[in-house]
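sharing a model that was predicted from the sequence below.
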Amino acid sequence: MGQMRDPVASQRHSGPDSTALLDAGADERWTYAELDRAVERTAGRLWALGVRPGDQLGVLADTGPDFARVVHATWRIGAVLVPLDTHLAERELRERLACVDLVALLAGRPHAERARSIAEVPVESLQASATEPAEFVAEDPPPDAPRVMLFTSGTTGQPKAVVLTGRNLVSSAVASAFRLGVLPEDRWYDPLAGYHMGGLAPIVRSALYGTCVVLPDRFDAGRALSHLHDHEVTGVSVVPTMLDRLLDAGEFPESLRFALTGGAPTPPELIARCEERGVPIHPTYGMTETASQVATARPAEAYANPDRAGRPLAFTRVRALDGEEPLAPGEPGELVVSGPTVTTGYYGDPETTDRVFGPYGFRTGDLGVVEPDGSIRVLGRVDDAIITGGENVHPADVARILREHPDVEACAVVGLPDPEWGERVCALVVGEASEAALRAFCEGRLADYKRPKTIAFADSLPRTVSGTVDRETVRDRLAERSERLE
């Protein structure tokens, strides 16, 4: 892999008249020739602001055509894109800015005032500017030059800037294409935020493929479903909660080839809904540090094994470790990922970088199993493991058994402090099953120490914005239940 020309410039020559970008809200579209001219002007503006190859450019803006142009413009001049979460409070934004070394910050109109209050660098409007574009020479940086830095807090709660190189992004795009397939008429609907890898990836990948990315101004299930039909969308990236709402909204278009779910584990009951409705769901296990997908299941795999995330993508290897020792297939341990999509580390944080990398690759902090057939089963975070009476209990194993009960729609399993056993297994259940019925159901299916000692019921599981079960809220509800029983 030699010097890496920016994707839009490449597509200007190979497919200038192909549709590159479609604004679903305004129903506007750009060919690659038109997008190339817009990217060139944006890159000239950045150059006039003093942004140079290797410089870090912050962006505080909603995802849309303007954001996409900046993504490609930073690549064109060899700068590093640093998207910021628009929902964060000013204090949280300042914490992230302290982790990086921006030379300028672009802000969308709704966020301009906040940007000026937090930034110690020049702040420029994303949409319009008095700054005239300057002449510049496009930079074709080496593959391992940083292209983007995305923030993650992991289990520590402290923000860390994940460095992703051109090699990471291109390798991820290629591996994803091998798993999902790519067709010239593809249109990838992307309602996810560009400050997350799941939202940024379709913008970059579609340009690499020479296909079209469809960007809505916001996510509303009804409007999104109309967009899927109106624009004959072939693929969509969503978190599980979004897909659930889309299923509630109506029927999917026949054009849809894949519905890629990530950002949180895909509940088996959602996979069952997709099978019943004929929706081509592709559950995914991935993370920022691997430029998105690690493993992805095709629909038939997902329907047959809804508790698994499919097999690793091309060029990616996943192992389960016990400490520093690789485990045999089928044994649970910490998942470790290696391959060309894996980050080079965290910017300005060599201590954390050294801690998470070992001889077998990047230590994810996720507890999981590499099955004998190579598929991945994620059990949760290593820190979520319940230790009761000296025995390890993996919450996902208990939840899987509980979900087999016909009257259980969903459940979450956590540990609570116990004066005798250290921790006890507890479950929050959605469904019509009774506590007595669940206790009887677990006999013969779970070892005694794995059976929930506290069971509570709810109309729905509390979830985070991304659709992940909010385990702290689950613990609080179960703790309240325990206190009432004492």
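Arrived safely, thanks for sending. Numbering: from 1, shown residues only.

C-alpha from now on. contacts and neighbour counts both.
Will do.

please, which helix or strand holds Met242?
helix 240-249 (DSSP states H and E).

ok now the biggest helix by length in the chain, how far from the chain's centre?
Ranked by residue count and defined by DSSP state H, the top helix of the chain is helix 32-48. What separates the centre of helix 32-48 from the centre of its chain is 28 Å, taken as C-alpha atoms, centre = their mean, to the nearest Å.

can you give me the buried ones in that helix?
32-36, 38-48 (16 or more other C-alpha atoms under 10 Å).

what is the burial count for Arg91?
When neighbours are defined as other C-alpha atoms under 10 Å, Arg91 has 10 of them.

over to Asp384?
Neighbour number of Asp384 under other C-alpha under 10 Å is 18.

go on, Leu192?
24.

tell me which element it falls in.
Judged by DSSP H and E, Leu192 forms part of no helix or strand.

report the contact partners of the residue nearest to it when sequence neighbours are not counted.
Closest residue to Leu192 apart from its sequence neighbours, by C-alpha to C-alpha, 6 or more residues apart in numbering: Gly199 at 4.4 Å. Contacts for Gly199 (C-alpha atoms under 8 Å, 6 or more residues apart in numbering) come out as 190-193, 237.

one more structure, for comparison:
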Amino acid sequence: MDFWTARGEPGEVVDRLRDWLLDPPSGAAPGLVVETSGSTGAPKCVLLSREAVLASVRASAARLGASGPWVLALPATYVAGVQVLARSLVAGHTPTVHERDGWPDGEGWFVSLVPTQLTRMLSVPDDVAALRRAHTVLLGGGPIGGTLRARAAEAGVRVVATYGSAETAGGCVYDGLPLDGVAVALGESGRIRLAGPTLFTEYVGQPELTREVLVDGWFRTSDAGRIDDDGHLVVIGRVDDVIVTGGLNVPGPAVAERLRAHPDVTAAEVLGVPDPEWGNRVVAFVVGAPGLGDLRDWVAAAHPRAWAPHQLVRLDAIPLLANGKPDRQALLRAASEEVPR
């Protein structure tokens, strides 16, 4: 099997990616391997063809209505970062590395962020001024609540929410609508299925898992969703984000979004943790001052009281993986180390 892996410093990945995309060797081009985040366990090695990456690049530009220079503000070794580099290179531009070079001076550039990054940047005037100059801020990699989008709009920042994964060569659904050539369907329990030219080839070294999730040209994701009245995909969260507690199904992402709207909460996540009484207890991981009773009442004011958290874990910051996503394993460890209160 001929492939190369996105590893190393951004400049190294850019050089290799440039050759692979723009000047491939004669014959069949090797595949590109990117690792998943490993947020729920061991990372998987996802094999992407050159055609899948280019299909994603072209479909993204068509949906945004423009192409141009991109700013890399994510790790270059995960699929979101690889796609930032690929889009910029295909458009004829060397990408800007934000950590090294800061924001570009001009207007009309593009950037991809995760919700945590945008939340923090909207509190920094210089970042807000820069993001206003961007053509588009793609926002993906986690739940995107209405509160965050409203803050961005109020600040004059154009945000497009994306949904996808390494297995789809990055975001393939923009603001709830699939990119050209991409198909969306819902399977059992609302499990999201995706098809189209951006799909991955296989998990390297895991043929059984590949056969489990790639079925008849469809990728069975680990996420649940619904189609709203306007035909947009609404991502509810991971299938295992639905917490079965006391015989009830509690959507963890919806509870977390409600907690983030509390005036004294700056960040929040919600997970289910095994519990001898409830089966799973709803645990709120919060950066902020409110007590458990206050948070339970806050959730119950907008949702059924049965959705209210059973346990509060206060944190100085939500632990994150290298790609900016919440570190679920670290959160679960934090919950197990505390006595429910």
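Right, received. Where do you want to start? Because the structure is a prediction, the values reported are computed rather than measured.

circling back to that earlier point, top of the contacts of Gly199 of structure 1 by neighbour count?
Highest neighbour count within the contacts of Gly199 of structure 1: Asp190, with 26 neighbours (other C-alpha under 10 Å).

that one maps to what in structure 2?
With the correspondence set by TM-score structural alignment, Asp190 of structure 1 lines up against Leu72 in structure 2.

can you give me the helices for structure 2?
Under DSSP H, structure 2 gives helices at 10-22, 50-64, 79-90, 98-101, 115-121, 125-133, 146-154, 207-213, 252-260, 292-300, 328-337.

could you tell me where stretch 14-24 of structure 1 falls in structure 2?
Using TM-score structural alignment, stretch 14-24 of structure 1 pairs with nothing in structure 2.

what residue of structure 1 matches up with Glu257 of structure 2?
Alignment note: Glu257 of structure 2 maps to Arg400 in structure 1; criterion TM-score structural alignment.

what is the burial count for its match?
18.

same thing with Val474 of structure 1?
23.

look up how far Pro253 of structure 2 lies from Arg211 of structure 2.
29 Å (C-alpha to C-alpha, to the nearest Å).

more crowded one of these two?
Neighbour comparison, Arg211 of structure 2 and Pro253: the larger count goes to Pro253, with 24 against 13 (by other C-alpha under 10 Å).

who touches the more buried one in this structure?
Counting by C-alpha under 8 Å, 6+ apart, Pro253 of structure 2 makes contact with 143, 236-237, 241, 269-270.

and for Val33 of structure 2?
Contact analysis of Val33 of structure 2 by C-alpha under 8 Å, 6+ apart lists 3-6, 45-48.

shared with structure 1, which of those?
With the contact criterion set to both residues aligned by TM-score structural alignment, their matches' C-alpha atoms under 8 Å, the contacts of Val33 of structure 2 that also touch in structure 1 are 45-48.

I'd like those residues as JSON lines, with neighbour count and distance to Gly102 of structure 2 appended.
Formatted as JSON lines, the kept ones among the contacts of Val33 of structure 2 follow (neighbours: other C-alpha atoms under 10 Å; distance: C-alpha to C-alpha, whole Å):
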{"residue": "Cys45", "neighbour count": "20", "distance to Gly102 of structure 2": "31"}
{"residue": "Val46", "neighbour count": "26", "distance to Gly102 of structure 2": "30"}
{"residue": "Leu47", "neighbour count": "24", "distance to Gly102 of structure 2": "31"}
{"residue": "Leu48", "neighbour count": "25", "distance to Gly102 of structure 2": "30"}
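
let me have these in TSV, extended by distance to Gly164 of structure 2.
TSV is the format used below for the kept ones among the contacts of Val33 of structure 2 (distance: C-alpha to C-alpha, whole Å):
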residue	distance to Gly164 of structure 2
Cys45	16
Val46	13
Leu47	15
Leu48	14
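
mind checking which of those land in strands?
45-48 (DSSP state E).

ok, these vs Leu17 of structure 2, which is closest?
Nearest to Leu17 of structure 2, judged by C-alpha to C-alpha, of those is Leu48 at 12.6 Å.

what does that closest one align to in structure 1?
Under the pairing rule here (TM-score structural alignment), the equivalent of Leu48 of structure 2 within structure 1 is Leu164.

so how far is Gly64 of structure 1 from its match?
Distance from Leu164 of structure 1 to Gly64 of structure 1, by C-alpha to C-alpha: 21 Å.

same check, this time on Ala427 of structure 1
41 Å.

and what of Asp366 of structure 1?
Relative to Gly64 of structure 1, and taking C-alpha to C-alpha, Asp366 of structure 1 is found at 32 Å.

the two - which one has more neighbours?
Here Asp366 of structure 1 and Gly64 are compared on neighbour count by other C-alpha under 10 Å; more neighbours surround Gly64, at 23 against 18.

now that one: closest residue in space, sequence neighbours ignored.
Counting by C-alpha to C-alpha, 6+ apart, the residue nearest Gly64 of structure 1 is Leu215, at 5.8 Å.

that neighbour -> structure 2?
Match for Leu215 of structure 1 (TM-score structural alignment): Thr96.

what of Ala412 of structure 1?
Ala412 of structure 1 maps onto Glu269 in structure 2 when the alignment is built from TM-score structural alignment.

ok, its match - contacts?
Going by C-alpha under 8 Å, 6+ apart, the list of residues near Glu269 of structure 2 reads 253, 256, 284-286, 318.

check the gap between it and Gly11 of structure 2 for me.
Glu269 of structure 2 is 34 Å from Gly11 of structure 2, by C-alpha to C-alpha.

mind listing what the closest residue to Arg238 of structure 2 other than its chain neighbours touches?
Distances taken as C-alpha to C-alpha, 6+ apart place Asp223 nearest to Arg238 of structure 2, at 4.0 Å, with adjacent residues excluded. Contact partners of Asp223 of structure 2, counting by C-alpha under 8 Å, 6+ apart, are 191-192, 235-239.

also Gly361 of structure 1?
336-339.

what does Thr341 of structure 1 give?
By C-alpha under 8 Å, 6+ apart, the residues touching Thr341 of structure 1 are 167-169, 171-172, 290-291, 316.

where exactly do the strands run in the stretch 201-341 of structure 2?
202-203, 214-215, 218-227, 233-238, 242-245, 248-251, 265-275, 279-288, 311-314 (DSSP state E, counting those that start in this stretch).

tell me how many other residues crowd Leu478 of structure 1.
Neighbour count of Leu478 of structure 1, defined by other C-alpha under 10 Å: 23.

which residue lines up with Arg311 of structure 1 in structure 2?
That one, Arg311 of structure 1, aligns with Leu177 by TM-score structural alignment.
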